[in-house]
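Following is a predicted model, sequence given first.
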Amino acid sequence: MSRKFIIMTMIIMMMINVVVNDKKLYNFNNFPWQISLQYYDRLTKQLYHICDGAIVSHINVIVPAYCVDLTLSKNRSKINIDDFKIKVIGFYNQSDVIDPIYSISEINLNPRWNPETFCYNAATISIKNEEFNFNCPDNNNRRPLVQMIYTNLTDKISIESLYNHHAELATWNWQNYQYEVRNVRILSNDDCQQSLKSNEYRSFDNETEICTYSWLDSCYFSNGALLQYFHDDGKAYLLGIASWITTDLSNNIIIFTKVT
């Protein structure tokens, strides 16, 4: 992957500003399912954050397809899957005894992913030759203790029942090394289409996407920020991952790829 691609990705992330309220800062490990997808630059020998993601099984994480679609780079011959790493957020100190970095064995893009429109903007990544540690660590396990976030909320309630309700946008601010969590309001299909009338990019697809509105204070968030919902059963559910926002920031619309 070219350095130009990495630099452009970082510029895009820095330009993404949304308007939301109730900003909350969280300590490490508040959301033990959240990961950082990172790229290893062989020239600088440094890891760079590319996108947020979430642990959804013992071996899999979900991230935006845009972040791992290797065909989007002009230097395809130089791309190697081993250049991508999964880093468990909360263990950013390289001297930590517990090793937070996992290698990747496989990247599976959604087969209907369209980089022109960002439809079906999701991919599943499998870690190599091991499983995430869901058990209490012991002397023989040098991996951090993590949890997965559930993705089956629609088995309990419909997305439509959440219209005009609030969910949480959770992101890892790689500039300040801290979590940021904001409330966003889930919009109905009609309300979203009305808000997007001035958008020249494309319309909203309520079958595959979740539309949210946010307001007030300006907020930075990373590609793949999580849309999470805490149900009455006490569990956290992943509704979607951030895919795109309106170019007209006065509308403050954030579109998430639906994963539940």
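Perfect, I can see it now.

from here on, contacts and neighbour counts on C-alpha atoms
Noted.

element containing Ile86, please.
Following DSSP states H and E, one finds Ile86 within strand 84-88.

Show me which residues of that strand are buried.
Buried residues in strand 84-88, counted by 16 or more other CA atoms under 10 Å: 84-88.

Could you export these as a markdown table, including distance to Leu227?
Formatted as a markdown table, the buried residues of strand 84-88 follow (distance: CA to CA, whole Å):
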| residue | distance to Leu227 |
| --- | --- |
| Phe84 | 23 |
| Lys85 | 22 |
| Ile86 | 20 |
| Lys87 | 20 |
| Val88 | 18 |
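
which of these lies closest to Gln34?
Ranked by distance to Gln34 (CA to CA), the buried residues of strand 84-88 are led by Val88 at 7.0 Å.

Am I right that that closest one is in contact with Ser36?
Yes - Val88 lies in contact with Ser36 (CA atoms under 8 Å); the separation is 6.4 Å.

tell me, how many neighbours does Gln194 end up with?
Look at Gln194: counted by other CA atoms under 10 Å, it has 12 neighbours.

Make sure it is indeed in a strand.
No - going by DSSP: H, G, I helix; E, B strand; the rest coil, the assignment for Gln194 is helix, not a strand.

For Gln228, see how far away it is.
Gln194 sits 24 Å away from Gln228, taking CA to CA, to the nearest Å as the criterion.

which one is Gly53 nearest to, not counting chain neighbours?
Val63 (4.7 Å; CA to CA, 6 or more residues apart in numbering).

my bad, Asn173
Of all residues not flanking Asn173 in the chain, Tyr179 sits nearest, at 5.9 Å (CA to CA, 6+ apart).

Go through the host helix or strand of Leu47 and flag the buried ones.
Using DSSP H and E, Leu47 sits in strand 46-55. For strand 46-55, the neighbour count (16+ other CA under 10 Å) marks 47-55 as buried.

Asp22: which of the residues you listed is nearest?
Out of the buried residues of strand 46-55, the member with the shortest distance to Asp22 (by CA to CA) is Asp52, at 20.6 Å.

my read: the closest one touches Thr171, true?
Yes - in this structure, Asp52 is within contact of Thr171 by CA under 8 Å, at 6.8 Å.

For Ile7, which three-state class applies?
Assignment for Ile7 (three-state DSSP): helix.

hmm, I was thinking of Arg182
With three-state DSSP as the basis, Arg182 sits in strand.

Presented hereafter is structure B, for comparison with structure A:
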Amino acid sequence: MSKVVLITGASSGIGKAIANFLHQKGFVVYGTSRNPEKVTNVPFKMIALDVLDVETIKKAVSTIVDKEGKLDVLINNAGKGITGPIEDTPTDEMKSNFDTNVFGPIEVMKAVLPQMRKQKSGKIINVTSIAGYMGLPFRGVYSASKGALELITEAISMEVKNFGIDVVNVAPGDFATNIAAGRYHTPVFEDSAYKEKYAENLALMDNHVDAGMDPEVMAKAVLNIINANNPKIHYKVGGFMEKFSIVLKRILPDKVYEKLLMNHYKL
């Protein structure tokens, strides 16, 4: 029987690319969106799910299990970006980002785990970010939320291993998607101490996304994880320098690594 896959945030970007690719490979794919009726011309099934609304999560999972009798794979992809100097970024927006990028995925995991325990099998793939391995200037909240999900994954992986469930992270670098349009951008305030540097870095971030890799690269990586009998806990998918930056952080003195980042962001 084909594996049944649930992908959150499948209306665009990486989530949509993964959903399309897995559908082509013969998986039974359920993508989610807060407004699935607006998502047209996709070959996979779309259902309503808002990671900030626990009832919609429970309903989506029960709908899939009732119809398919099982749920083999969860891909926790829904998330959102945020930029801005920490000092200038509204605290409510920081909390909102953590709600979407950390607590939302946790709620989806909590909803699927009972079914996976019942099956004595399942795989949960949390989409994090290479930015989650380091605190990046003007992206500190995003880095922190994705880093938090990395650590949550490490913990829950150990908690559910005995039930036959694998929980892994896959951390993408920059991919050519519309993520920049969906970010919360702290305004460039006229009286901000960070006005010039933040404005420069906003443009730099958007350029990185525009020059990013094809999302199908990420989809192929996810397929390999699904097919792995004994998957790793951490996967990184991105350009050489993006992945190498994680290695450099591990081996260089803190101040040397910080200087490299500051030079890269022209600070």
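Received, thanks. Since the structure is predicted, the reported quantities are computational estimates derived from the model, not experimental observations.

Would you pull the TM-score for this pair?
TM-score for the superposed chains, counting by TM-score structural alignment, normalised by the length of the first structure: 0.28, backed by 142 aligned residues with a CA RMSD of 6.9 Å.

and which of the buried residues of strand 46-55 of the first structure is nearest to Ser103 of the first structure?
Distances from Ser103 of the first structure to these, taken as CA to CA, are shortest for Leu47 (12.5 Å).

Run through the residues that contact the closest one.
Contacts for Leu47 of the first structure (CA atoms under 8 Å, 6 or more residues apart in numbering) come out as 38-41.

Please report the distance of it from Lys23 of the first structure.
From Leu47 of the first structure to Lys23 of the first structure the distance is 28 Å (CA to CA).

got a list of what Ile47 of the second structure touches?
For Ile47 of the second structure, the contacting residues are 30-33, 36, 60, by CA under 8 Å, 6+ apart.

As TSV, those residues with secondary structure, neighbour count and distance to Tyr142 of the second structure would be great.
Output for these, formatted as TSV (DSSP: H, G, I helix; E, B strand; the rest coil; neighbours: other CA atoms under 10 Å; distance: CA to CA, whole Å):
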residue	secondary structure	neighbour count	distance to Tyr142 of the second structure
Tyr30	strand	22	27
Gly31	strand	26	24
Thr32	strand	28	22
Ser33	strand	21	21
Pro36	helix	16	26
Ala60	helix	22	27
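
For these, which two are the farthest from each other?
Farthest pair in the contacts of Ile47 of the second structure, by CA to CA: Pro36 and Ala60, 11.8 Å.

anything in contact with each of the two?
What both Pro36 of the second structure and Ala60 touch, as defined by CA under 8 Å, 6+ apart, is the set 47-48.

burial of Lys59 of the second structure, as a residue count?
15.

His23 of the second structure touches Val29, doesn't it?
Yes - using CA under 8 Å, His23 of the second structure is in contact with Val29, at 5.9 Å.

Which one of those two is surrounded by more residues?
Per other CA under 10 Å, whichever of His23 of the second structure and Val29 has more neighbours is Val29, with 25 against 18.

Could you grab the helix/strand/coil label for the more buried one?
Of the three states, Val29 of the second structure takes strand according to three-state DSSP.

May I ask which helix or strand encompasses Ile11 of the first structure?
Going by DSSP H and E, Ile11 of the first structure is in helix 3-15.

Just want the angle from that helix to strand 46-55.
Relative orientation of helix 3-15 of the first structure versus strand 46-55 (axes from the mean of the first three to the mean of the last three CA atoms, to 10 degrees): 60 degrees.

related to what we said a few turns ago, give me the secondary structure label for the residue nearest to Asn173 of the first structure.
Judged by three-state DSSP, the three-state class of Tyr179 of the first structure is strand.

Repeat that for Leu74 of the second structure.
Classification of Leu74 of the second structure by three-state DSSP places it in strand.

What residues does Arg7 of the second structure make contact with?
If you look again at residue 7 of the second structure, you'll see it is Ile, not Arg. Contacts of Ile7 of the second structure by CA under 8 Å, 6+ apart are 15, 19, 29-32, 74-77.

So what's the residue count around Lys259 of the second structure?
12.

do Met15 of the first structure as well
The burial count assigned to Met15 of the first structure is 12, neighbours taken as other CA under 10 Å.

do you know how far it is from Cys219 of the first structure?
11 Å.

try Leu47 of the first structure
24 Å.

Over to Ser195 of the first structure?
Taking CA to CA, one finds Ser195 of the first structure at 20 Å from Cys219 of the first structure.

and the closest residue to Ile226 of the second structure other than its chain neighbours, how many residues sit next to it?
Taking CA to CA, 6+ apart, and ignoring the residues beside it in sequence, Ile226 of the second structure has Lys123 as its nearest neighbour in space, at 7.2 Å. For Lys123 of the second structure, the neighbour count with other CA under 10 Å is 21.

so what's Lys123 of the second structure up against?
72-74, 165-168, 226 are the contacts of Lys123 of the second structure under CA under 8 Å, 6+ apart.

Regarding it, what is its secondary structure?
At Lys123 of the second structure the chain is in strand, as set by three-state DSSP.

isn't Leu248 of the second structure right up against Glu258?
No - here Leu248 of the second structure does not reach Glu258: they are 10.6 Å apart, not a contact under CA under 8 Å.

Tell me which helix or strand Met241 of the second structure sits in.
Applying DSSP H and E, one finds Met241 of the second structure within helix 240-251.

In that helix, which residues are buried?
242-243, 245-246, 249.

re the thing from before, max pairwise distance over the contacts of Lys123 of the second structure: which two?
Asp72 and Val168 (14.0 Å).

List the buried residues in the helix or strand that Asn263 of the second structure is a member of.
With elements taken from DSSP H and E, the one containing Asn263 of the second structure is helix 254-264. With burial defined by 16+ other CA under 10 Å, the residues of helix 254-264 of the second structure counted as buried are 257-258, 261.

what would those residues look like in a markdown table with distance to Leu6 of the second structure?
Listed next are those as a markdown table, based on distance: CA to CA, whole Å:
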| residue | distance to Leu6 of the second structure |
| --- | --- |
| Tyr257 | 38 |
| Glu258 | 39 |
| Leu261 | 36 |
